[in-house]
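J.: what follows is a protein structure lacking sequence information:
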């Protein structure tokens, strides 16, 4: 039996009079805002970046794969506003938090964005509000970190005066088949009322909701999804190393193996892991596990293998330059093809290409990059000195100036046949040349 406050909230979801606040207007927040607007809710978006706020209110976005026209229309209709004024946090009936949860330099969870956001909410929290964290984190964050901050700052009590839940984001930037609305949403609430309220809200936004017994369980679900991916990628990365030594093509093996209609799921090797989730999330669990004196050797081993991949790629590059290019890496000029962490997006967070540039330059080589989605490299936490570098053109004249081209990201809108034809040496970490039907003596896999 839900409380009167929860019943009133659910009624406002049903009649679309509820106001939804979204904190963090990035790769998760903007798609979430679009899904919410499409279902007839009014949305207030919050971000600490005033320039991003201005761009969104003007219908502009640096995230190419996200259509901004519906946002611009909602702004014009007074159904959406972006703001950097966190004093307005008391206006929405539900606050959905989609802020970064990176790692520190020591591979420990950095919850500073979550904590600061929670403190900001706590100072403005009012009775009846629902607060939902969507940012990936370790089990216990919602209950052990957020709830005490909110209760202390507001003087209100979770489950009685306000309501708290966790529902992990499941965005896959650039995926044309799955977006916010058609991906099932896992929901865990701090109490039955919070659960019912969060399920009602997300039930209005997405194709299906999946209730779980607690916020910690919901937090564990997200970590499990990404650890599963990280471990399997580590496996095929290790298999690639073994099979390469035997003269066996790992991509050919995977293509044949995936014809089995049961018991096999294809994962693919690469130059390293990128993005905000898969390279980071496993370390959130390994860190939390230490509190319980539990070893996570399998997960940590997978992290070590994936972290090592850029080093192996650079070693392979050096060997191929020496054997086929008659060139030492220390005297070479290398073009990195693809700076984004995955194909057809502009997201460079945790991109292995950045590590590749760093490693190659440490060995004395000169580098440049070409990426049709990244004209200028934005500032990054781990590689601040690379910020501001610009994508170079890839025509016959420019390609001739490089001793090797290293394909690190397999964007679709690149003419790989022209790249191969104009290059002295091509090292392909994504198997894109084979997939494009390109066979040439100057193309090698890594």
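T.: Yep, it's here. Given the structure is predicted, the values throughout are model-derived calculations rather than measurements.
J.: could you use CA atoms for every contact and neighbour count after this?
T.: OK.
J.: confirm residue 188 sits in a strand?
T.: Yes - counting by DSSP: H, G, I helix; E, B strand; the rest coil, residue 188 is part of a strand.
J.: what about it, neighbour count?
T.: If you count neighbours by other Cα atoms under 10 Å, residue 188 ends up with 28.
J.: so it sits against residue 220, correct?
T.: No - proximity of residue 188 to residue 220 does not meet the contact threshold set by Cα atoms under 8 Å, at 10.5 Å.
J.: following the chain onward from the host helix or strand of residue 43, which element is next?
T.: Following DSSP states H and E, one finds residue 43 within strand 42-46. Using DSSP H and E, the next helix or strand after strand 42-46 towards the C-terminus is helix 50-57.
J.: what packs against that next one?
T.: helix 69-76, strand 80-83 (3 or more Cα pairs under 8 Å, 6 or more residues apart in numbering; DSSP states H and E).
J.: pull out the buried positions in that helix.
T.: Across helix 50-57, burial judged by 16 or more other Cα atoms under 10 Å covers 52, 53, 54, 56, 57.
J.: next, the angle strand 42-46 makes with it.
T.: Angle of helix 50-57 versus strand 42-46, following axes from the mean of the first three to the mean of the last three Cα atoms, to 10 degrees, is 160 degrees.
J.: next, the angle from helix 50-57 to helix 69-76.
T.: Using the same axes, to 10 degrees: helix 50-57 against helix 69-76 is 90 degrees.
J.: second structure follows, compare the two:
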């Protein structure tokens, strides 16, 4: 997400990043370009006006840092103000002193509310909670069926009474069933509409009084841009939510909603939902997101994703083999599968400082990883451990047939793998390596 905004902001800041001095005219120019970049990203006009005003005031004020040049100071100010714009710091879940903790989800149809319910259930289970889902969308039988399916996939129980009973009664009985069953975290999925209307808000009020939620979270689709901001304002007036879940963060190139909703509503973004997998859901960290927007990366999130997929001792052992140039295709397959579980390759690379800008014109095809995996799994165990065996043309043809690729694809993979081993051996000896011409999955 934020691809266009990130590019425009970095262009605006390029002229001052290495500047040893900073004139008033430079400040005016950079803030003017920042203003245009934010408006183009569909950020609310009043939010942009206040943001640019704060940046200009701080950049021309008395702020001095001996460790930073004036140009670097401007970048630091923009980074801090972007983080403040999105809430400043992460707002994590709080739990009821007497279980169960009840969280009610609200939002319009099509914003990903039911999917978010499943993702939240998986998230809190990883936190050691025992989740329970309650289906209160009685207007759409498909919503109840979808929640049942999600529950089956995750192994999380779903309470539903179909679409006949009043939703507030379903909510009350669902929370009671969760309490009686010993579940300590209840997620109530409410009904949405195509647009905000009085009937929906009155129903939300009844459900809220019936289930007495510890927290009400509004689910917003950021792809809808300013519409999402308008929806948030309407729900704030009637439903009094205390936090937001932003969905489809991986699909929005502008990101104006994410930069506007906190200022407009005064409520924090608590969760970010990126991607279609149930595991692609986490707390929203404004400071980390600001760093990603400005091309500074998000190493902390990358580390957390990696640690969730690999044991630390195993990672250290793999790292030693890698730096010694002794990594086999079996090791490479294991690492590649771990990377796939972490999310889209473009998103992972974008978390590395400076990499996002360098790769802006490079096509990163996640399907290439599947092709590479197919080629490696078509090798025999001996071939995976000893790539020199793949100099045999008949072995190459067999692997190509088994993986649905061409012999040239297999030969290219073997060549690139050899180049990578050579590069890592050079790095392990402290040398300056030459990068392979075409890294895996890019062209």
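T.: Nice, thanks for sending it over. This one's a predicted model, so the numbers in the text were calculated from it and none came from an experiment.
J.: got a TM-score for the pair?
T.: Here the TM-score for the pair of chains, by TM-score structural alignment, normalised by the length of structure 2, is 0.36; 253 aligned residues with a Cα RMSD of 6.7 Å.
J.: could you pull out the strands for the stretch 151-300 of structure 1?
T.: For the stretch 151-300 of structure 1, the strands defined by DSSP state E, counting those that start in this stretch occupy 163-166, 185-189, 209-211.
J.: just these: most buried one?
T.: Most buried of the strands of the stretch 151-300 of structure 1 by mean neighbour count (mean count of other Cα atoms under 10 Å) is strand 163-166; its value is a mean of 29.
J.: that one - contacts with which helices or strands?
T.: Under the contact criterion of 3+ Cα pairs under 8 Å, 6+ apart, strand 163-166 of structure 1 touches strand 130-133, strand 185-189, helix 192-203, helix 215-245.
J.: okay, those in CSV with distance to residue 407 of structure 1 next?
T.: Converted to CSV, these look like this (distance: least, Cα to Cα, whole Å):
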stretch, distance to residue 407 of structure 1
strand 130-133, 37
strand 185-189, 35
helix 192-203, 40
helix 215-245, 17
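J.: which stretch among the ones you listed comes nearest residue 316 of structure 1?
T.: Taking Cα to Cα, helix 215-245 is the member of these nearest to residue 316 of structure 1, at 10.8 Å.
J.: other SSEs contacting that closest one?
T.: Applying 3+ Cα pairs under 8 Å, 6+ apart, we find helix 215-245 of structure 1 packed against strand 163-166, strand 185-189, helix 250-257, helix 281-289, helix 297-324.
J.: can you add distance to residue 443 of structure 1 and give these back as CSV?
T.: Shown next, in CSV, are these (distance: least, Cα to Cα, whole Å):
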stretch, distance to residue 443 of structure 1
strand 163-166, 47
strand 185-189, 43
helix 250-257, 15
helix 281-289, 34
helix 297-324, 10
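J.: ok, which of the ones you listed comes nearest residue 234 of structure 1?
T.: The minimum distance between residue 234 of structure 1 and those falls on helix 297-324, with 5.2 Å, by Cα to Cα.
J.: which helix or strand lies directly C-terminal to the closest one?
T.: With DSSP H and E, the next secondary element past helix 297-324 of structure 1 is strand 333-337.
J.: which parts of that next one are buried?
T.: For strand 333-337 of structure 1, the neighbour count (16+ other Cα under 10 Å) marks 333, 334, 335, 336, 337 as buried.
J.: make CSV out of the residues you listed and add distance to residue 361 of structure 1.
T.: As requested, those are exported to CSV (distance: Cα to Cα, whole Å):
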residue, distance to residue 361 of structure 1
333, 10
334, 9
335, 12
336, 12
337, 16
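J.: widest-spaced pair of the residues you listed?
T.: Those two in these that are separated most widely, counting by Cα to Cα, are 333 and 337, at 13.0 Å.
J.: wait, which of the strands of the stretch 151-300 of structure 1 is closest to residue 256 of structure 1?
T.: strand 185-189 (33.4 Å).
J.: counting by contacts, list what the closest one packs against.
T.: Packing partners of strand 185-189 of structure 1 (3+ Cα pairs under 8 Å, 6+ apart): strand 163-166, helix 192-203, strand 209-211, helix 215-245.
J.: tell me which of these lies nearest to residue 352 of structure 1.
T.: The closest of those to residue 352 of structure 1 is helix 215-245. By Cα to Cα, the value is 13.9 Å.
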